[in-house]
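Enquirer: predicted model follows, preceded by the sequence.
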Amino acid sequence: MNSPPAPPADSLVTVDTCLACRSRDVRTHAPSGRTGFVILQCRDCGLRFLRDRLSLDAVVSDYDMDADAYAAFTDITRPEVIDSSHAEVLERIDQLVGPKPGRSLFDVGAGDGGFLAMARERGFAPAGNELSSGAIEMAWERNKVELHKGDLATLDAGLHDAVTLWCVLAHVPDGDVLLEDVKKVLKPGGLMFLQTPRWSKMDGMGMVAHDATKGRASRITDRRMAMHHMSLHTVKSMRATLERLGWEVVSIEPHVRYSLTTASYLHSLGISEKAAERASRPVNALLDRDLFFRNVLDVYARIPG
């Protein structure tokens, strides 16, 4: 498999302190032999994060894709997993927000609007934003959901009872800025749900191979730590981030949620399409029984109110 092109140097920002707990006790792993990316590991809270990260302007540029490009991405997802996850989370949000008139839910990076359409059915006034013009177009065509184009900093403050972020935190260079912006759009006492990639046992095994070969055996680490996943949290690092920023943590729970089809995910690790298709069957059997690596964190937190 060919190595992805390195981002231009002027599109990167460099960090050397833990982004979660602010510790300077950070281990530097060998650069990836394929990408040159350097993974840092906080020895205090366990956060793993890229030393060199895309700037916010570069992220915005990368994610502004047209409808065809966005549809191509959604075609390799597992809709049954996504729908099940959405329903489970909405049930919990419904309980935590409670029955109140005119309650509103804002979804950050709302994609094709499927989650907001489900929230609308549960009595929430739906709102959301996107960086992708194609996603905004699809959200209206598929779900009659109108999305704002741009980031949270441009929105009116204090309007929403709940804000959700599905795999958004790992995509931004500075999670603190994002989480502070979320606070601003919530009503006092408002609820945030976020799902973010978790550092799992699979990642640990990949890191052992990476370190033992000085970055040459890097397929797993390259797949999991990349410009689309610039940070992988632990429960401890996620709690440290939220408490440092003044959030009241409700719960932080590891879950098994793989939204890409298994064959597509295995192929992204460099396995041939035919072999990936064969290998996907036993992996799917484990996923169906919730027996695979817990790859995400589901996080619920409130602002004081």
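Expert: Perfect, I can see it now.
Enquirer: from here on, contacts and neighbour counts on C-alpha atoms
Expert: Fine.
Enquirer: and the lengthiest strand in the chain, what does it pack against?
Expert: Ranked by residue count, the top strand of the chain under DSSP state E comes out as strand 186-197. Where contact means 3 or more Cα pairs under 8 Å, 6 or more residues apart in numbering; DSSP states H and E, strand 186-197 is packed against helix 79-97, strand 160-166, strand 231-232, strand 296-302.
Enquirer: want to throw those into JSON lines with distance to residue 279?
Expert: As requested, the helices and strands packed on strand 186-197 are exported to JSON lines (distance: least, Cα to Cα, whole Å):
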{"stretch": "helix 79-97", "distance to residue 279": "19"}
{"stretch": "strand 160-166", "distance to residue 279": "27"}
{"stretch": "strand 231-232", "distance to residue 279": "25"}
{"stretch": "strand 296-302", "distance to residue 279": "22"}
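Enquirer: and residue 283, which of these is closest to it?
Expert: Evaluated with Cα to Cα, the helices and strands packed on strand 186-197 place helix 79-97 nearest to residue 283, the distance being 14.4 Å.
Enquirer: let's bring in a second model and compare:
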Amino acid sequence: MSYERLESCPVCCKAEFRNKLVVEDRTVSHESFAIVQCANCAFQFTNPRPGPAEIGRYYESDDYVSHNSGAAGLVNQAYKVARFFTVRRKVSLLNKLAPRCGQLLDYGCGTGHFLAAAQAANWQVAGLEPSARAREEASSRLGQPVGQESLASFAPGSFDAITLWHVLEHVHLLNETLAQLTALLKPDGVLLIAVPNVESLDAQHYRELWAAYDVPRHLYHFAPKTMAQLLKKHKLTIRQTLPMPLDAYYVSMLSEKHKAERAGGLLTVLKAGYKSNHYAEQHEGQYSSLLYVAGRRTPAA
């Protein structure tokens, strides 16, 4: 098994890193991976990591619910219940944030539930998804083909909105992909990026057991400041940063599961999620997950 090592920070391009944590892959391989932090800009990323040709085997789990609607178990059932509500909230947000109800690309669309809801709300939708199983299910759900990965199949300036729901942290070619996505936006289009937040209270509480590290599938571990720096590199402005409060409960449930015999019950999970959200209210919106609303220019006053 070969791994690739990043020699420079994807955000600031400096080459001095500090070891942050060692985290176990508790979903598939049970291997351990190092998370490093850039000494200059504080961006955190998994390093070394499996390359694009090797990463696929780390997704080979029937429990990886975003790629498999048939996944069983209590945690996955909770995910599906939450998805029922969050998909509708996502479409409502999209309708408020986008300049118009037009062309939508969901990059990393999984099994297509969000795209189907957007389609029902009169969006013209397109999706890309690397997982063959999820792609087949999404294509069936939408009644149209879903592509594999290539952004080159779309013309520049094609989309009123592009969404990445917990996807950017998985992308090997981070800067190249952001450059391509930016080029696909219409001048007044909106880019919605949802990612976990390493500065949340649940990240601090669970440390190496924090489920949202999800190594090695998560290659990058964002915070508001590093996300702002990254998007600025691509001439994108963050217009809003919105909370995703349900994620604190779901991530806490997974993190408690990682604690094995020391795991707490439902009350422990509810308390952890509540504390994380309450902390965020008092500390500049440092929620477990954040939705960054970005565009190529600031809207006219």
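Expert: Nice, I can see it. In this text the structure is predicted, and so the values were computed from the model without any measurement.
Enquirer: please work out the TM-score for the two chains.
Expert: The TM-score (TM-score structural alignment, normalised by the length of the second structure) is 0.77; 279 aligned residues with a Cα RMSD of 3.4 Å.
Enquirer: thinking again about what came up before, which SSE is immediately downstream of the longest strand of the first structure?
Expert: helix 201-212 (DSSP states H and E).
Enquirer: re the thing from before, average offset of the longest strand of the first structure relative to the second structure?
Expert: Superposed on the second structure, strand 186-197 of the first structure shows a mean distance of 1.4 Å to its aligned residues (mean Cα distance after the TM-score superposition for the first structure).
Enquirer: which part of the second structure matches that strand?
Expert: Mapped onto the second structure using TM-score structural alignment, strand 186-197 of the first structure covers residues 185-196.
Enquirer: in the matching stretch, which residues are buried?
Expert: Residues of stretch 185-196 of the second structure classed as buried: 185-186, 188-196 (neighbour count, 16 or more other Cα atoms under 10 Å).
Enquirer: then stretch 84-96 of the second structure?
Expert: Buried residues in stretch 84-96 of the second structure, counted by 16+ other Cα under 10 Å: 86-87, 90-91, 94-95.
Enquirer: quick one: contacts of that stretch?
Expert: With Cα atoms under 8 Å, 6 or more residues apart in numbering as the test, stretch 84-96 of the second structure has contacts from 101, 113-114, 117-118, 121, 161.
Enquirer: and those, which of them are buried?
Expert: Buried members of the contacts of stretch 84-96 of the second structure, counted by 16+ other Cα under 10 Å: 101, 113-114, 117-118, 161.
Enquirer: let me know the closest of those to residue 281 of the second structure.
Expert: Of all those, the one with the least separation from residue 281 of the second structure (Cα to Cα) is residue 114, at 27.4 Å.
Enquirer: for the closest one, what are its contacts?
Expert: Contacts of residue 114 of the second structure (Cα under 8 Å, 6+ apart): 87-88, 90-91.
Enquirer: across to the first structure, which of these hold up?
Expert: Mapped onto the first structure and checked by both residues aligned by TM-score structural alignment, their matches' Cα atoms under 8 Å, the contacts of residue 114 of the second structure keep the contacts residue 87.
Enquirer: save the contacts of residue 114 of the second structure as JSON lines, and put in distance to residue 204 of the second structure too.
Expert: Output for the contacts of residue 114 of the second structure, formatted as JSON lines (distance: Cα to Cα, whole Å):
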{"residue": "87", "distance to residue 204 of the second structure": "28"}
{"residue": "88", "distance to residue 204 of the second structure": "30"}
{"residue": "90", "distance to residue 204 of the second structure": "27"}
{"residue": "91", "distance to residue 204 of the second structure": "31"}
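Enquirer: wait, which of the contacts of residue 114 of the second structure is closest to residue 12 of the second structure?
Expert: Nearest member of the contacts of residue 114 of the second structure to residue 12 of the second structure, counting by Cα to Cα, is residue 90, at 31.1 Å.
Enquirer: nearest spatial neighbour of the corresponding residue of the first structure for residue 124 of the second structure, chain-adjacent residues omitted?
Expert: For residue 124 of the second structure, the aligned residue in the first structure is residue 125 (criterion: TM-score structural alignment). Distances taken as Cα to Cα, 6 or more residues apart in numbering place residue 104 nearest to residue 125 of the first structure, at 4.5 Å, with adjacent residues excluded.
Enquirer: of the helices and strands packed on strand 186-197 of the first structure, which is nearest residue 21 of the first structure?
Expert: The minimum distance between residue 21 of the first structure and those falls on strand 231-232, with 13.1 Å, by Cα to Cα.
Enquirer: on the three-state scheme, residue 258 of the first structure is what?
Expert: Under DSSP: H, G, I helix; E, B strand; the rest coil, residue 258 of the first structure falls in the coil class.
Enquirer: next, count neighbours for residue 156 of the first structure.
Expert: Using other Cα atoms under 10 Å, residue 156 of the first structure is surrounded by 11 other residues.
Enquirer: show me what contacts it?
Expert: If you count contacts by Cα under 8 Å, 6+ apart, residue 156 of the first structure has them with residue 185.
Enquirer: for the buried ones among the contacts of stretch 84-96 of the second structure, which one is nearest residue 180 of the second structure?
Expert: Nearest to residue 180 of the second structure among those is residue 161, at 13.7 Å by Cα to Cα.
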